[in-house]
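Engineer: Prediction below, plus the sequence it came from.
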Amino acid sequence: MKMQQSPGQGKNLFTGYGDGHVLINAQRHDGHLIVTPDSVSAWQVETFETLTEQHFATLLAEQPEVVLFGSGKTLRFPHPRLTAKLAEAGIGVDVMNTAAACRTFNILMAEDRRVVLALLAI
């Protein structure tokens, strides 16, 4: 699906998504990702079932105020122990399917929020 928005000044903006990929500023990215307004990197996760506390704890380095977790095509909630370190640090965690997470990221990023998206491929 193509999203009709144009990138903000040097900031990452989701411009589309499809099976196994997303478009960020019209560039295709495959696989699992960690996305901030300023960076895109691979998220070293194999599957939803193999997620660990450490996968989420690494997001603390970005100093987000909110973490979005895009769980793939379907909405799947990680066990609370996986995101406990984020909660302990006062960081909000919102879980949604990947398509909704991409749209929500764009909104929060446009509001200049310190948002991080941990994204499982669709």
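Structural biologist: Right, received. Where do you want to start? The structure displayed is predicted, hence computed values, not measured ones. Numbering: from 1, shown residues only.
Engineer: going forward, measure contacts and count neighbours with C-alpha atoms only.
Structural biologist: Will do.
Engineer: all strands for this structure, in order.
Structural biologist: Ranges of strands in the chain, per DSSP state E, are 14-18, 21-24, 27-30, 33-35, 40-42, 66-70, 92-96, 115-119.
Engineer: Tell me which of these lies nearest to residue 85.
Structural biologist: Of all these, strand 92-96 sits nearest to residue 85, with 10.7 Å by CA to CA.
Engineer: wait, residue 109 sits on residue 38?
Structural biologist: No. Applying CA atoms under 8 Å, one finds residue 109 not in contact with residue 38, separated by 9.9 Å.
Engineer: And these two? Which one has more around it.
Structural biologist: Remark: of residue 109 and residue 38, residue 109 carries more neighbours, 19 against 11, as counted by other CA atoms under 10 Å.
Engineer: here's the one I want to compare it with:
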Amino acid sequence: MDLSFEHPGEYLFVRRVGADTVTIVDRDFHRSLLLTPEQVVEDWAVTDASQLSADDVATFVALAPELVLLGTGERQVFPPAAFMAGLLKKGIGVEAMTNGSAARTYSLLAGEGRKVLAAFILPAG
């Protein structure tokens, strides 16, 4: 699904989301990644939402978001409660959704200048 044809502003934007790829600006990513308006963290080791734990919270906190959009693939999957609670205890909101929904929501919030982090989980391989 194409999301944007033109550069929408001064932030990294999602152009396209597929079953096993996310395109940021003009670059395709085939492995899970973390995206903020300023940077892409490549090769995030998570390939399934069930892998997330409270130990992963520090990775997100280091990027200083106010909200995490957890894209769990083509279907919405909720991560373990310990992961969600860990972010909420740090004052960081978190929403689990499909990758397409995460991309659209990220684009809206990044365009407003919000401190948003989109975590896209892509299948292994």
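Structural biologist: Sure, I can see it. Predicted model only: the values in this text are computed from it and were never measured.
Engineer: Would you pull the TM-score for this pair?
Structural biologist: Put the two chains on top of each other and the TM-score (TM-score structural alignment, normalised by the length of structure 1) is 0.90; 122 aligned residues with a CA RMSD of 1.6 Å.
Engineer: Mind putting the strands of structure 1 into a markdown table with mean neighbour count and distance to residue 85 of structure 1?
Structural biologist: Below are these laid out as a markdown table (neighbours: other CA atoms under 10 Å; distance: least, CA to CA, whole Å):
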| stretch | mean neighbour count | distance to residue 85 of structure 1 |
| --- | --- | --- |
| strand 14-18 | 22 | 27 |
| strand 21-24 | 21 | 28 |
| strand 27-30 | 14 | 28 |
| strand 33-35 | 21 | 17 |
| strand 40-42 | 14 | 21 |
| strand 66-70 | 25 | 12 |
| strand 92-96 | 17 | 11 |
| strand 115-119 | 26 | 15 |
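Engineer: For the ones you listed, give me CSV that also has distance to residue 60 of structure 1.
Structural biologist: Converted to CSV, the strands of structure 1 look like this (distance: least, CA to CA, whole Å):
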stretch, distance to residue 60 of structure 1
strand 14-18, 22
strand 21-24, 22
strand 27-30, 23
strand 33-35, 12
strand 40-42, 15
strand 66-70, 9
strand 92-96, 12
strand 115-119, 10
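Engineer: And for the equivalent of residue 4 of structure 2 over in structure 1, the neighbour number?
Structural biologist: By TM-score structural alignment, residue 4 of structure 2 lines up with residue 4 in structure 1. A count of neighbours around residue 4 of structure 1, defined by other CA under 10 Å, yields 8.
Engineer: Spit out the contact partners of residue 4 of structure 1.
Structural biologist: Residues in contact with residue 4 of structure 1 (CA atoms under 8 Å, 6 or more residues apart in numbering) are residue 15.
Engineer: for structure 1, what's the longest helix?
Structural biologist: helix 98-110 (DSSP state H).
Engineer: So which bit of structure 2 is that one matched to?
Structural biologist: Using TM-score structural alignment, helix 98-110 of structure 1 corresponds to residues 99-111 of structure 2.
Engineer: Once aligned, what mean separation remains between the matching stretch and structure 1?
Structural biologist: Following the fit onto structure 1, the mean deviation recorded for stretch 99-111 of structure 2 is 0.4 Å by mean CA distance after the TM-score superposition for structure 1.
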